[in-house]
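Enquirer: Fold the following.
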Amino acid sequence: MARRLRPVGLDFAEVAPVRHVFTAEVAAAPEAVYRALAEQVEGWPRWFKAITLARPTDGGAGREIRLAGGVRFHETVMAKDPGQRYAYRVDETNAPGMRALLEEWLLTPSGTGTRVRWTFATDGPAPFRLALAAARPALGRSFRSAVRALDARLATDRPAGNC
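Expert: Sure thing, here's the model as predicted:
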C-alpha cells in the first residue's frame, strides 16, 4: 500500500539527514543530458537498469517510477532548469521506512561534455538511515552504471563530427 511522504522543498537536497552525492563525467553536452532526464522520462529504463517503468504524469509536472523489486514512486517535479538542473521529490511510495525523498541532478559544462552530480536526499527513522548509509556503495555503483549507459546511448544520437 502506498504511503504519503512529507513534502520537502529544493533546500532538502542540502539539509536532509541522509545525503548521498555522486558525480560522473560524460561526453554528451548538458542540453542532451537534460533532455534525457527531463523530457524523455519514458526512456529512463533503457539506461537506468534499476528502473523498470518511468512515465510522466500530470502533463509533465509529475512522474511515476517503478523499480526492480517492486518499489513504486509517485513524484512531483520540483525543478526543470534546461541544461542545468532536474529535481523531483517522492510524494507516495510503497518503500518501508522512508519519510521524505528528493533527488536532484545538476549538470555543469566540463570541457566538451558534462559533469553530472546526483544528490539522493532522504529521511526516515534511525534503522532506515543506517540501512541507507550501508547502501551508499550500491547507490554509487548504480548511478555510475546508469550515467555510463546514458552517455553511450547519447553518443549514438550525436551527429558525426559533434563528438
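Enquirer: switch to C-alpha atoms for all contacts and neighbour counts from now on
Expert: Fine.
Enquirer: Helices of the protein, residue ranges please.
Expert: Applying DSSP state H to the chain gives helices spanning 12-15, 30-34, 44-47, 126-157.
Enquirer: can I get those helices in TSV with distance to Phe120?
Expert: Shown next, in TSV, are these (distance: least, C-alpha to C-alpha, whole Å):
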stretch	distance to Phe120
helix 12-15	7
helix 30-34	17
helix 44-47	17
helix 126-157	9
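Enquirer: so which of those helices gets nearest Thr57?
Expert: The closest of those to Thr57 is helix 44-47. By C-alpha to C-alpha, the value is 14.6 Å.
Enquirer: hmm, who's touching the closest one?
Expert: Helix 44-47 has contacts (C-alpha atoms under 8 Å, 6 or more residues apart in numbering) with Ala36, Leu37, Ile51, Thr52, Leu53, Ala54, Ala146, Val147, Ala149, Leu150, Arg153.
Enquirer: Only whichever of these are buried, select them in PyMOL.
Expert: The buried subset of the contacts of helix 44-47, as determined by 16 or more other C-alpha atoms under 10 Å, is captured in PyMOL by this line:
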select buried, resi 36+37+51+52+53+54+146+147+149+150
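Enquirer: want to throw the contacts of helix 44-47 into CSV with distance to Leu139?
Expert: Converted to CSV, those look like this (distance: C-alpha to C-alpha, whole Å):
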residue, distance to Leu139
Ala36, 20
Leu37, 18
Ile51, 13
Thr52, 16
Leu53, 18
Ala54, 18
Ala146, 10
Val147, 12
Ala149, 15
Leu150, 16
Arg153, 21
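Enquirer: Can you get me a residue count around Ala126?
Expert: Neighbour count for Ala126, taken as other C-alpha atoms under 10 Å: 10.
Enquirer: can you pull the contacts of Arg4?
Expert: Asp91, Glu92, Thr93.
Enquirer: Ala95 too?
Expert: Ala95 neighbours (C-alpha under 8 Å, 6+ apart): Val71, Arg72.
Enquirer: Okay, it and Gly69: tell me how far apart.
Expert: Distance, Ala95 to Gly69, using C-alpha to C-alpha, to the nearest Å: 10 Å.
Enquirer: This structure: strands as residue ranges?
Expert: 3-4, 18-26, 51-57, 62-67, 72-81, 85-93, 100-110, 113-123 (DSSP state E).
Enquirer: Show me the contact partners of the last one.
Expert: In this case it means strand 113-123. 12-14, 16-30, 33, 98-109, 129, 143.
Enquirer: To compare against the first, here's the next sequence to fold:
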Amino acid sequence: MKVLKWIFIVIIALFAILIVIGFAMPKETKMTTTEEINLPPAKVFHFVAGFVDRTAWDPWIKADTAVQCTFDIVPGYIGSKYNWDGPVVGKGSMLVDSVVFGSYILNQVSLMPGKSIPEEWMFTPSGNGTLVKWTITMTSGSPFGRLANKAFSGIIQKTMNGGREALKTYLEANGVQLSNLTEIGIEEYPAVEALTISAVVSQQEAAAWYGQSLGKLYPAIEAQNLQPQGAPFALYEGYDPATGKFTMTAGMPVSAGGRNAGEIRLMKYNSFLALKGLHNGPYDELSVSYGKLDNYARENGIELSGAVWEFYLTDPADATNPAQLLTQIAMQLKTK
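Expert: Okay, the predicted model is just below:
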C-alpha cells in the first residue's frame, strides 16, 4: 500500500509540475518562415490567396497521396474556401478571412468544429521580387494545451520550411498569370466619332505615349463642350517588322460636333466586324490573350486584317487589384 501511495504522490507531483510549467508558458505559439521569391508581390499574393495550384506545393497535402481536395473560389478572395479529407492529414478546411491586396492574407484553418487556427501571409517588395512571411499561431488557455502546442511546434515549423521551399521552387519555375480571357466571339462594332491622336511608336514606347495622349484628349473634349460616348480606346495598325514600330491611335468616342485642334483629329470610323475577347487582368499580360485569340482565329479559319482595337472598360485609378482590369480586344476582320 505504501508503494501505491508513493506512486500516487509522484503522479500528483508530476501533474502539478506540468500544470505549473504549462501556465508559465505563453498562450500563443507562433511558427514563422520567410522566403525571397523572384516574382512581384501582386502575383505571389494572387497565387496564395486564390488557392492557385495549392496542392502542387502544400506540404501537408503532398504528404498524403490519397487526400481529396475541393476549392470554392470567390471573386475578391475573401470567403474562398479550401477543403481536404485524407487518411493521413485528416479532415479540415481553410477560409480566406481578410486580405489587403498584394500585401496581406489572413486565413482561418479549421481542424475541428468550433475552433480555428489563424494563418497569416505578408508580402513585401524586395528588389525585383517579394519577401514572403508565413505565420501560423496556435493559442491555448489550458496548461496542457500550451504544452501540446509547444511539443508540436517543431514538427509544424519543419513542415512549413519545406512548404516555403516548395512554394518558391514552383512559382519561379511556373510563374503566375493574373489574367484570363472570356467572351470570345465575332461581333459587329458600330460606327463612331472620336477625338484622336496618332503616332508611330514601338512597343516599349506605347504605354507612356498613350497615357500622355489621353492627358491631352480629356481637356480637348471639355474645351469643345463634348460628351464622352464610350470607353477610351487604342487602335494599332501598320506594324513594320523591320523597325518593330506601328501606328498607334489614342481615342475617345465623343458626341457630335467635335473638330480638329492641332495634333488632335476628329475621326469618323465606319462599323466593322471583329474577333473579340474580354481580357480580365493586368495590361502586361495582354499578349497572353492575344495569343489565345490568334489561335482561335487560326483554328476557325478567321482572316484578320491586322488592325487591332483595345477598349479600356476599367479606370486603372479605380482598380486596387490589377486582376480586376477589363480590356476588350477587337481584332478587325478582313473585308471581302
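Enquirer: Need the TM-score from the superposition.
Expert: TM-score for the superposed chains, counting by TM-score structural alignment, normalised by the length of structure 1: 0.70, backed by 141 aligned residues with a C-alpha RMSD of 2.9 Å.
Enquirer: Identify, from the contacts of Arg4 of structure 1, the entry nearest to Gln84 of structure 1.
Expert: Asp91 (23.4 Å).
Enquirer: tally of neighbours for that closest one?
Expert: If we define neighbours as other C-alpha under 10 Å, then Asp91 of structure 1 has 21 of them.
Enquirer: correct me, but it touches Glu75?
Expert: Yes - using C-alpha atoms under 8 Å, Asp91 of structure 1 makes contact with Glu75 at a distance of 5.3 Å.
Enquirer: Which one of the strands of structure 1 lies nearest to Ala138 of structure 1?
Expert: Nearest of those (C-alpha to C-alpha): strand 18-26, 11.1 Å.
Enquirer: which residues touch that closest one?
Expert: 13, 110, 113-123, 129, 132-133, 136, 140, 143-144, 147-148, 151.
Enquirer: Would you mind writing the ChimeraX command to select the buried ones in the residues you listed?
Expert: Restricted to buried positions by 16+ other C-alpha under 10 Å, the ChimeraX selection for the contacts of strand 18-26 of structure 1 reads:
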select :13,113,114,115,116,117,118,119,120,121,122,123,129,132,136,140,143,144,147,148,151
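Enquirer: Find me whatever residue is spatially closest to Ala274 of structure 2, sequence neighbours aside.
Expert: Nearest residue to Ala274 of structure 2, sequence neighbours excluded (C-alpha to C-alpha, 6 or more residues apart in numbering): Gln332, at 4.2 Å.
Enquirer: what do you get for Gly102 of structure 2?
Expert: Ala42 (4.4 Å).
Enquirer: show me the residues around the residue positioned nearest the centre of structure 1 that make contact.
Expert: Nearest to the mean C-alpha position of structure 1, by C-alpha atoms, centre = their mean, lies Glu103 at 5.4 Å. Shown in contact with Glu103 of structure 1 (C-alpha under 8 Å, 6+ apart): Ala13, Ala87, Tyr88, Arg89, Trp118, Thr119, Phe120, Ala121.
Enquirer: can I get these in CSV with distance to Lys80 of structure 1?
Expert: Putting the contacts of Glu103 of structure 1 into CSV (distance: C-alpha to C-alpha, whole Å) gives the following:
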residue, distance to Lys80 of structure 1
Ala13, 15
Ala87, 7
Tyr88, 9
Arg89, 13
Trp118, 14
Thr119, 15
Phe120, 17
Ala121, 18
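Enquirer: which of these line up with contacts in structure 2?
Expert: Mapping the contacts of Glu103 of structure 1 onto structure 2 (both residues aligned by TM-score structural alignment, their matches' C-alpha atoms under 8 Å) leaves Ala87, Tyr88, Arg89, Trp118, Thr119, Phe120, Ala121 still in contact.
Enquirer: End to end on stretch 56-63 of structure 1, go ahead and measure it.
Expert: 4 Å.
Enquirer: buried stuff in that stretch?
Expert: For stretch 56-63 of structure 1, using 16+ other C-alpha under 10 Å, the buried residues are Pro56, Gly62, Arg63.
Enquirer: would you list these in JSON lines and tack on distance to Asp81 of structure 1?
Expert: Formatted as JSON lines, the buried residues of stretch 56-63 of structure 1 follow (distance: C-alpha to C-alpha, whole Å):
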{"residue": "Pro56", "distance to Asp81 of structure 1": "17"}
{"residue": "Gly62", "distance to Asp81 of structure 1": "15"}
{"residue": "Arg63", "distance to Asp81 of structure 1": "17"}
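Enquirer: hang on, Pro56 of structure 1 packs against Val41?
Expert: Yes - contact criterion C-alpha under 8 Å: Pro56 of structure 1 and Val41 qualify, at 6.3 Å.
Enquirer: list the residues that contact both of the two?
Expert: By C-alpha under 8 Å, 6+ apart, the residues touching both Pro56 of structure 1 and Val41 are Arg63.
Enquirer: that older thread, what sits against the residue nearest to Ala274 of structure 2?
Expert: Phe272, Leu273, Ala274, Leu275, Leu304, Ser305, Gly306, Ala307, Val308, Trp309.
Enquirer: Pull out the buried members of these.
Expert: The buried subset of these (16+ other C-alpha under 10 Å) comprises Phe272, Leu273, Ala274, Leu275, Leu304, Ala307, Val308, Trp309.
Enquirer: from those residues, which is closest to Ala24 of structure 2?
Expert: Out of the buried ones among the contacts of Gln332 of structure 2, the member with the shortest distance to Ala24 of structure 2 (by C-alpha to C-alpha) is Trp309, at 67.7 Å.
Enquirer: which stretch of helix or strand covers the residue nearest to Ala274 of structure 2?
Expert: For Gln332 of structure 2, the host element (DSSP states H and E) is strand 326-333.
Enquirer: Which parts of the stretch 151-300 of structure 2 are strands?
Expert: 180-189, 192-202, 233-240, 245-253, 265-269, 272-280 (DSSP state E, counting those that start in this stretch).
Enquirer: Please determine how far the nearest residue to Val90 of structure 1 once chain neighbours are set aside is located from Val15 of structure 1.
Expert: Leaving aside its sequence neighbours, Val90 of structure 1 sits nearest to Glu75 (C-alpha to C-alpha, 6+ apart; 4.3 Å). Per C-alpha to C-alpha, Glu75 of structure 1 is found 20 Å from Val15 of structure 1.
Enquirer: between those two, who's got more neighbours?
Expert: Using other C-alpha under 10 Å as the criterion, Glu75 of structure 1 and Val15 rank with Glu75 on top: 22 against 11.
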